[in-house]
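S.K.: this one's sequence-less:
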């Protein structure tokens, strides 16, 4: 179950990132590198995480014209990224070109998942900002997941609450990567659609992305192990 836990290295200091890697060595082997860390340290931080024998989830949510995104995917392949995010709202052609870039090699190692609706958004966003009154966030997630599947993506990023419907619509092998994971009693911070590790695994999520409940913990190793135990209960 440990391999299904992705720890988000959402820190701004390279020494803090290294401390997390040291403290979680042997417990966690998959790390998310997002905008905060990558903007400051670039490919070097990817290389360091990989050099320690870990996998890298590069969460930069590419969203641009198809050619630009495809070229960015080529770069991600070159630096050894294992999992990458792009925005499904970038359109079918953008997603399709991204997958072609990921597949352009003898051995496909990079998997791409599409970002549907951020877990910080609620139905009020659709109504108040987009003026969409006949769809819920859950509806939009499913629509975008189906589009991602049609474009050839490996899966999507979605909250635990949409996982079952996504699996039913797109197949059991279609990956669902779930952020917004909070153990019981943890502050949800800026996340809206949150779930416990046990709930997320029960609902069928393939990977759980956890940041602050681990990286802000006094004992990071214990926090990670506790989450793995909760994930195991969800699989029973």
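M.R.: The structure has been received and is ready for your questions. What you see is a predicted model, and the numbers here were worked out from it, not measured in a lab.

S.K.: C-alpha only now, for contacts and for neighbours.
M.R.: OK.

S.K.: most centrally placed residue in this protein?
M.R.: residue 177 (4.9 Å; C-alpha atoms, centre = their mean).

S.K.: can you map out the strands along this protein?
M.R.: 5-8, 30-34, 55-62, 83-87, 111-115, 155-157, 175-178, 207-210 (DSSP state E).

S.K.: who's in contact with the residue nearest to the centre of the chain?
M.R.: With contact set as C-alpha atoms under 8 Å, 6 or more residues apart in numbering, residue 177 has these partners: 113, 155-159, 205-209.

S.K.: how close does it sit to residue 119?
M.R.: The gap separating residue 177 from residue 119 is 12 Å, by C-alpha to C-alpha, to the nearest Å.

S.K.: repeat that for residue 209.
M.R.: To residue 119, residue 209 is 12 Å away according to C-alpha to C-alpha.

S.K.: return the member of the contacts of residue 177 nearest to residue 196.
M.R.: residue 208 (9.9 Å; C-alpha to C-alpha).

S.K.: okay, now the one to match up with it:
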């Protein structure tokens, strides 16, 4: 069972991760390992996290030609993480091949695969002027989510603000994983399209990704508990 709150391990070493996790008193977590950490520590870190009973979102955002992504996913599947991702802007064929690679490489259950639509740092002005994408961020997210569904992916990464659009345009079981989560007292930093955990739940997010609000807190465990309570007293889990 996967917990709906994913903690982003935004660290650069295994030692920092161990120091951070030591305050969680043996609690089973759903954690995100991104490029910075994975490139430094590699698969050994994932094995350590699994040995401690944690679930893993391996956030590498693959984006390449379809054959390369297929081969990469076939290899990543053997790491037996719970969730991986690609960039939706790689196109439908690339996303289809990512699923094929995961299915062929998986030893047991295939990891869920989601597509990044538009990063939460993106604005309409940015995608129009620098990426030459016409229309609004919301329109782009909706189109990319529809393409990810066509490619048989399990869901998308988007801002909580776009979740209702995805819900209206994709199947009910299509997952929404939403970064850009901040508590009321946190700074926005480089994020633009953000919400609180409670707002994200009301908008329909299946999972929220929380980083600095927890990892930079004076008491990470207490902050995590606070976010769990804000998410809801029932704190429902989501089935694989």
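M.R.: Received it, and whenever you're ready, just let me know what you need. Only a predicted model underlies this, so the values are computations on that prediction, with no experimental measurement involved.

S.K.: how alike are these chains, TM-score-wise?
M.R.: Aligned and superposed, the two chains score 0.94 in TM-score terms (TM-score structural alignment, normalised by the length of the first structure); 235 aligned residues with a C-alpha RMSD of 1.9 Å.

S.K.: re earlier: which residues are in contact with both of residue 177 and residue 119 of the first structure?
M.R.: In contact with both residue 177 of the first structure and residue 119: 158-159, using C-alpha under 8 Å, 6+ apart.

S.K.: out of the contacts of residue 177 of the first structure, what pair is the most spread apart?
M.R.: Farthest-apart pair in the contacts of residue 177 of the first structure is 155 and 209; separation 14.6 Å (C-alpha to C-alpha).

S.K.: out of the two, which sits in the busier spot?
M.R.: More neighbours surround residue 155 than the other of residue 155 of the first structure and residue 209, with 26 against 21 (other C-alpha atoms under 10 Å).

S.K.: that one contacts residue 144, correct?
M.R.: No: Residue 155 of the first structure lies out of contact with residue 144 (C-alpha atoms under 8 Å); the separation is 10.7 Å.

S.K.: number of nearby residues for the residue nearest to residue 87 of the second structure when sequence neighbours are not counted?
M.R.: Counting by C-alpha to C-alpha, 6 or more residues apart in numbering, residue 87 of the second structure lies nearest to residue 116, which is 4.8 Å off, once chain neighbours are set aside. Other residues within reach of residue 116 of the second structure, judged by other C-alpha under 10 Å, total 25.

S.K.: so who does residue 116 of the second structure touch?
M.R.: Residue 116 of the second structure neighbours (C-alpha under 8 Å, 6+ apart): 61, 85-88, 156-158.

S.K.: state the distance from the residue lying closest to residue 11 of the second structure once chain neighbours are set aside to residue 56 of the second structure.
M.R.: Excluding the flanking residues, the one nearest residue 11 of the second structure by C-alpha to C-alpha, 6+ apart is residue 37, at 6.0 Å. Residue 37 of the second structure sits at a distance of 13 Å from residue 56 of the second structure (criterion: C-alpha to C-alpha).

S.K.: when those two are compared, which one has more neighbours?
M.R.: Neighbour count, other C-alpha under 10 Å: between residue 37 of the second structure and residue 56, residue 56 has more, with 24 against 18.

S.K.: show me what contacts that one?
M.R.: Contacts of residue 56 of the second structure (C-alpha under 8 Å, 6+ apart): 30-33, 46, 49-50, 81-83.

S.K.: cool, thanks, talk later.
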